[in-house]
Structure formats: structure tokens, C-alpha cells
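# With the input below, show me the fold.
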Amino acid sequence: MPLHPDPAICASLASDLTAAGFTAPALRSAWGPVGDAAIGRGLRGPAVRALSHRDDALATLARLLGLGMPQAVAAVEAALPRTGVAGLVSLGLATMEGDTVVPAALVRPQEWGGASDADDGEWWIASDLDEAALEGALPTDHVLGVGGASLTLASLQLPTPARRVLDLGTGCGIQALRARLYADEVVATDISLRALGFARLTALLNGVEGVEVRSGSLFDPVAGERFDRVVSNPPFVITPRGTTAEGAAAPAYEYRDGGAVGDDLVRQVVTGVADVLTDGGVAQFLGNWEYREDRDGLERVREWVAAASVSMDAWIIEREVLSPLEYAQLWVRDGGTQPGSPEYAALIDLWLQDFEERGVTGIGFGYVLLRRPAPGTTALSRYERVTSSAPQEGLGADLARALAVHDVLGARDDAGLAASVLTTPSDVTEARHFVPGAEDPTVIELRQGRGFGRTLTVDPGLAALVGACDGDLPVGVLIDAIAQLLEVDAAALRADLLPRVRELAFLGFLDPVA
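Coordinates of the predicted model:
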């Protein structure tokens, strides 16, 4: 059932939550580290036990809105003096059963970090009851709260100014809130009217204006419009369309299933997003892509990009590849079907049969960044596999920096690059590995403490250049000096190092100063 949140009641609820100290740090303190870790795994028992001796407002709200547990009317009225039980019911967050308030949704505080410490803050995010609260499988119209994928995409968003942003498939609305930090206005779309209600409720609870919600599939709700940025955590999960031997179909969850066969939903987003972007506009989203018997997954994505209506800049980062069995186990369990049950085995087999019939040998997951070219920008085409762990906060700033460096250095030929002054960021460190007793290292590694946390193996010449870039002398002068020290030809060393300097600068191992 769709929600129709009243702004005045949302404001009252926000005041009550603030007065009760309903914050992420307070909840973590209340139910303790074990309870907090268990909640992240869909288990609420430790948190319930930690709160069992408390009857204050925070504990009542933690149980009701944080864990999805029924509470006594009197306790809720005391915890929410402005909103009252009637207000919760009118917002669609609870129902009444005698003297008990039964939660119909969750409201949880979620911390977030901006481009700088000054931007850090917290939101209340409203969503449907989770698997632990329901004590069973999720309904197919479930509106998901904040999960790992949504936090990843939020961290990837570019923290640069934009006039208009499209949040495609908004769900509970967290991407819209994140985008609104840097955008004048956000349009949030979804096929689920219930999701749009939650997104609107979330925005109102947090006093965020400038977020417009619209109903519809993919780009239909914004046909003919242009945006400076598009963000999306689309329903990219690959779901089989057949039925089990008993005639049961795989659950088609709205939040993860776009109704397409295989990875066709992601293909549609990749090929169609150019038509809603302004010149220079950037699209960022998560996706799955299939590896098939005769086709590499990233190569298939490259073909999708080439099929767009205009030539698009592309930076595709694949983080992992799952086998068909691993993928099936992940998403069958995600829906709440328990391992060991007959239903679990039947659904796993349904997924595997679908993959076998279509020749799928693996499923890639990663990040997609597309840009509609603008005058003065340099073409970008990167398809890479990055398996190193990455910080979740601040990654968007590193992506924005990489795009800016690409455009700046891309406009310079080798002579211009040689005349550039660079500096080595403070997060870059060097590790040298020696065979015992050897004078020279056998391996030299540069390690990055930000961004994707990359580790690169480099040769002595490049290591010496990175070590010498202190923002004082131009790159060409440094290379000539290193050539003298290594007793090699300076022109040959320039030809070898300059292309790699461009790569290191893009990746964040070097920063242009001038």
C-alpha cells in the first residue's frame, strides 16, 4: 500500500526522534557492539536482550522503529509526545492492535560522510520491515532499507555541484538525499509507489526540500528532460523466468528485479542514459553483467556503451565475478529462503538451469561511470578489474579528482606533460622487497591509502620519479636527472615514463600542481 506522508506529522516525528536522542551512535551504545553486528546480519536477539532492562524513550523507539517489535501504546505515547500513536498510524509506520502498537515499517538513523568532515551528518531512513522483523521471507513489493550496495553507491557519488540530478529507482530515497547535498534539485523515480512514499517520507523526516518523486519505469518519467547527473542502484539482480518442477517461480522482488531477462536491464540503462544527460553530465550506477561461454563480461559492457545514441566516455570497474552457483546462493538467501529447505534447493536449481540454458559461466559486479562528452573534455575509455579493498567514504571525491586530472592532462601533449609540476600525495607509500643479502630490491611497490587502495609494482626509474615529485621541479627536469643517475638515455626514459605518469596521476598516485 502506498504511503502518503503528511509534512506536519513528519516534522513532529522528527522533533520527537531528536528529543529522544534517536541517533546511530546512541543506538549502537544502547544495544552494544554485539547487537549492532548481529543486526547487520539480520539477527536481533542480542540487541533485544541488551534493551530488555530499559523502558526509556530511546529504548522504546529502538525496539519499535529500529527492530520492528510491537510496543505498548502507553510507552509509545510517552516516547512520541508530539506525534503520538495516531501520527505513526497516519504515516503508515504502525497499526493498532488493542493496547499494542505494531510496527509496519522501520525508521533507522544512518550516518553519512560528505566531501569533507564539515559535511558529515546523519539521516533517518524509512523502509519496510526487514527479514528479522518479519520472521520470514520478504514480500515481493518489499522496499529495502540501507544495505551494502546503497552505501557503496552513496560513497561513489561525485561531490561536485550539479543543477539537476536524476535518482533512477530511488527505493527508500538514500541516493536522492546524498545527491541533494550537492545538487539544486533531485528527481527521484521508481516503479513502486510504496518506494516513492518511503522516499518522500525520508526526505520530509530530514527536512530535505528539492526532491521530487515520480512514478514510472527507467527513463519514461523524465522523457525529454536533461540532467547534470544520474545516479542509480537499479534492480539489476538476474532472476530466472522459468518455474521449478513443482511449478513455482522465483520471487520477483521489485527492489532487485527489473523484469528483464538476464542482464538486459543494465544494458538498457547503459545504452539509454546518454539521452537524459546534459553535455558533460555524468551517470553513476551499480550493475551485474554476464560472462558467457563465448563472451567476456566487460567486453559485453563495452559493446553496450558503444550502442548509445552518442559516443560516451566510460569508466567501468569490475569488483568481483561470482560463479552461477555462488550467485544463485546469494540471491536465494537474500529473499529469506533458508538453506536446507526444499524451496531453497528448488530455487537454486532454477537459477542454475537458467544460466545453463543461456550459456552463462560467471556474473560480474561493479561500478559504471558514464559521461556525455562536452567541448574541451578528453575521451575516456577504461574497463578494469579492481579487487583491492576500498574505503567506503570519500571515494566519490577520488572519482571526481580522477576525471578532472584526466581532462587537464589529456589536453597536454608529452611536451606539456614534461613541463608539468606534480606532487606525491601523503597517502602514497613505498615498499621494497629484497632477497636476503641482495643490494637492490627485487620488487618495488607503490601503495595507495585512499581511493581503491591500489598497489602497483613499479621499476626503479618510476619509483625514483614518484619519490622526487615534491611540487618543485617539472616532470621533464626530474626525468633527465634520474636518467643521469641510472646512466640511461634521457629521451628513452621520457618515452617510457611519461605515459605511466599520466596513468599514475589519473589513479591518484601523483597530483598535478601546475
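
# Could you use CA atoms for every contact and neighbour count after this?
Fine.

# quick one: the strands in the stretch 51-200 of the chain?
The residue ranges that make up the strands of the stretch 51-200 of the chain, judged by DSSP state E, counting those that start in this stretch, are 71-72, 94-97, 100-103, 105-112, 121-128, 162-168, 183-190.

# so Leu218 sits in a strand?
No. Leu218 is assigned coil when assessed by DSSP: H, G, I helix; E, B strand; the rest coil, not a strand.

# on that earlier part again, so which of the strands of the stretch 51-200 of the chain is nearest Arg401?
Closest approach to Arg401 among these is made by strand 162-168 (15.6 Å; Cα to Cα).

# buried set for that closest one?
With burial defined by 16 or more other Cα atoms under 10 Å, the residues of strand 162-168 counted as buried are Ala162, Arg164, Val165, Leu166, Asp167, Leu168.

# To compare against the first, here's the next sequence to fold:
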Amino acid sequence: MEPVRPVPPPRRPDPPRAESTKAAVELASLLRDAGYESPRIQQRLATGDELLARSPELPSYLRRLGDGDELAVLLRLFLLGVPVERARLELLVPERLRQRLAGAELLVDDAGLVHGTARLVPHDDLLIASDPAGAAEGHADHVAGVHRPSVALAHLTVRGEEERALDLCAGNGIQAILLAAHASHVVATDVNTRALAYATFNAALNDVANVEVRAGSFFEPVEGERFDLVVANPPYVVSPESAYLFRDSGLRGDAVSELVVRGTPALLAPGAFASVLIAWALDPDDPAARPRQWLEGSGCDAFLLHTSTDDPLETATVWNRDLLDRPDAYSGALDRWLAYYHELGIEQLGYACLVLRKRNDSRDSSAAGWMEALQLPRAALRPAGRHVRRLFETHDRLDELDSDAALLGRRLRVVDDAVVSQDTRFSGGRWQSEQLTLRLEHGLPFSAELDPSTARLVRELDGSRTLAEALATAVGGDAAGEGLGLARRMLEVGFLELD
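The predicted model follows:
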């Protein structure tokens, strides 16, 4: 009978280790040769673009997968967390791959069954190891895999070249490995030494040699140092628990987000960027109030890229999904979390990536800086670092224009990533045109519906005429003021650019 939950090894294994970088790279290559890549896995498990296999669906996945080939055996061991018979492993998995798996301590025997000691998940061109999904309970140092917030942080990071970079609260090391592709040197820190062991293994598995790991809490391992780029995925969840280091800070309310936001500017060299995931008790009358307060006197400019606002029940539900197959424990957790939010007077929680830029030497570094809040669409994020950098540059250029008249005298053009599409509907015996939509093909997934006058303005903004000339042609003198405001908003979110 197939298990209904992932089955951890009989004892908790240590994190995998690389015999050498060469051996780890060969292991990754052999896994890919066996089909251990996202497209093949999605096809085998019918998961679409998701690889987040959850235990309630495990029986379905196992029946779809079978156990008759090499990839099926590997997926059972390292994605679904299900043991296989030793004879089956030896029959279907080539000896060289078995040797490399054993050398990395990724296999453990238990009375004729073989367990995988880690979860291995492909992410684009990377392969990332973490603790098995079913082995978290009772282990505060559990190392989580790559979750949606990790992906969002990667997409919203402003990247450069040859930076000295920091991955704060590195976890399994995914951000550090991504930074290593363009940074000259990356420091990855975490209070969880088990996580740093995984980060070290993942760096070797992905042939990355310029990541240095340091153990310690928050800023302690890098005190007094400066970096050109910082990313941080701290345990920002507003939680009553101290169950998991990756989720629960043990600090009251949103104090951990405040700690990281207030401390990060001191790590930044002039002109450097930082991207920090945060959560906070949100005031509906001024949603950005608390992050704005935390940045006072920081010497940083910032965009608060607001990804979602949840009520307490939504938050409690999201962060306790691992208990879904245990109804009593799940119900108890929800009650405990809701009581905590009630005690703190929290009615809404905000989630965002706060992107900071340290003011450089050519500007007044003692000034408070500015912070703008943007509500991101619910659409799936995609790589947007260049777009985020452009938001800062556009804000700077608008600040340099000291009047509406100055903006009216500038040439504006629609960015190359912009696309206008139109839906048509068959009605009354003929096709009828409906709403026009302006959207961006790359970067932040903004879109906007266009009324006729706005559509005309977009067509006029091709960089050949000033904004004043385009407004006169598109909307006329009576609506020029409204059109100016619209053009400014389109600039601020990246639909337009200044000449």
C-alpha cells in the first residue's frame, strides 16, 4: 500500500555534502541526463508549471508516476520523499549515479528500503537541495526549499556586475547562488548552521565557487562591512511560534522586519541597492506608514513593492499549510495564530519587497530620502530587476524637472516592452471591438485599460514630439491637465520613458 504522506528516513540525516566540486557537478549532470529537469517532471506528474508537490496529492502523484524507470525512482526518492526497494534502485539507476548519490550522502538504507536524505528541486538551470518536506516537525533548524517568496525576491533584485554582495538569512542558498552569477564575491549568512551546510552543498552542485558562508544572527557576521548589493529573506512572518528558524523570528509582531529594515542601510556602499522581504501590521488609512517610519534618517531612497494584503485568517492559513493533513493540529494552529493577532490588534498584514538605494556621494547622504509605494498586480512575477532600477532612475529625472511646464516640454516615448491588445466579441451577428489594454511584456506585470483619449495619447507618445504637443493632439486643451497627470503616472510605473 502506497504511503499517504512523505516517509522520512528512520533517523534524521545530516545535510548532504560534496565530495568535491567536480563530483557535485557530475552528480547534477547525471541527474539531468536522467530527465531530472522541470519540463520532464511537470509532464510526468501533470503539475503544470508547479513542482510544489504536497502530501494530500501524494497518492495521485505516485499512481501517475509508477516505478518502472530511472526518473520515477529518482522522483520518489528526492521530490516526493517516498522510499524505494534497494533492488529497484540497483536495477533502474545506473551505477555511476548511485555512486555519486551515495558519495554525497543522499541515500540511506533501512531494512531493504532506500530513502533519499534531501529534497532536490530544479529551478530553471539550478538544482537546489533542502530538507525533505515531511521531516520538518520538531526540528527548528529545518531547511525549507525554494518557496514563492524566494522566487519573488529573486525577481525583484536589482543586479549589476562584479558587485560585492550579501545574502542575509541565506537559508538553502538560492539567492547567493543567483548573486554569484554576476557578483565578484558573495557572503551568505544565517544563524542556522544546517542551512549553511545546504547552501555550501548547493553552491558545489551548481558549480559556484565565489560564495562564502558565515554563521551568525542577522548583521553580526558582517558588522562594519559594506556591500554593493544586499538581499534579505529574513523570518519576517508575524507569528506566535518559535517552531522554525526560517519562518519564526521569536520577536513580537513585525519587529523582525523593523530590525532588518533599520539595519540594512548601514551595510550599503554609496549607490548600492538592497531588496528585503518584509511583513508588517498594516494601517488601512496609510498602508505604508510603518515601513516609511523605519526608513527615517536612513540615507536611502526606496520603493515599497507591495505584493499583498492579507487578513489574519489568510496569513494563519498560508503559514500552516503543512498541517493540512492533520486536521486537529491545523485547527489548533489557526486558533493560536488568530488569538495572537487579536492580542496585538492586527486586522491586516502587508507583504512587500522593500527595495533600497543608498544615496551616493554626489547627493546629500544625510537627507531622509524618499519612499514610494507601488501595489503590484496579483499576476505572477517575472524577472524585473532592470524595471525596478528604471523606476529609481525615472524618479530621479522627475525630481530634476522642477515644474509641470518642464515635463510638458520633454519628449516621452512608450517603452519597447509595452504592448497594446484589443479584445473582440462576437455579438449581434458581428464582431465588435472591446476594451484596449496596455501591458508590459517584461519586468513588473503592470497593465492598464485604455479609454479612447488615453489610447490616442499612447499612440502620440513615440518620442517625436513633446508631451505638450502630444496632449494637444490626443486630448485637446480642456483635458490637458488630466492628461499630464496620466502621463506622469505612466512614467512612474514604467510604461513611458523620458528622452
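
# Fetch the TM-score of the aligned pair.
The pair, once superposed, lands on a TM-score of 0.84 when counted by TM-score structural alignment, normalised by the length of the second structure; 469 aligned residues with a Cα RMSD of 3.2 Å.

# Identify whichever of the strands of the stretch 51-200 of the first structure lies nearest to Leu156 of the first structure.
Smallest distance to Leu156 of the first structure across the strands of the stretch 51-200 of the first structure (Cα to Cα): 12.3 Å, for strand 105-112.

# Can you give the contact residues for the closest one?
The set of residues external to strand 105-112 of the first structure that reach it, using Cα atoms under 8 Å, 6 or more residues apart in numbering, is 22-24, 64-68, 92-94, 120-130, 146.

# for stretch 64-78 of the second structure, same thing?
Where contact means Cα under 8 Å, 6+ apart, the residues beyond stretch 64-78 of the second structure that reach it are 34-36, 44-45, 62, 82-84, 88-89, 92-93, 115-121, 132.

# what's stretch 308-315 of the second structure aligned against in the first structure?
The counterpart of stretch 308-315 of the second structure in the first structure, using TM-score structural alignment, spans residues 320-327.

# Helices of the stretch 1-150 of the first structure, start to end?
Secondary structure of the stretch 1-150 of the first structure, counting by DSSP state H, counting those that start in this stretch: helices at 7-19, 24-39, 45-51, 57-61, 73-79, 84-91, 131-134, 148-156.

# What is the biggest helix by length in the second structure packed up against?
Of all segments of type helix in the second structure, defined using DSSP state H, the longest is helix 327-344. Helices and strands touching helix 327-344 of the second structure, as assessed by 3 or more Cα pairs under 8 Å, 6 or more residues apart in numbering; DSSP states H and E, comprise helix 312-318.

# Flag every buried residue along the longest helix of the second structure.
Of the residues in helix 327-344 of the second structure, Tyr330, Ala333, Leu334, Trp337, Leu338, Tyr340, Tyr341 count as buried by neighbour count, 16+ other Cα under 10 Å.

# now for the following helix or strand past it, which elements pack on it?
Per DSSP states H and E, helix 327-344 of the second structure leads on to strand 349-358 as the next helix or strand towards the C-terminus. Identification of packing neighbours for strand 349-358 of the second structure by 3+ Cα pairs under 8 Å, 6+ apart yields strand 268-281, strand 300-310.

# Out of those, which gets nearest to Pro240 of the second structure?
For these, proximity to Pro240 of the second structure was assessed by Cα to Cα; strand 268-281 is nearest, at 14.0 Å.
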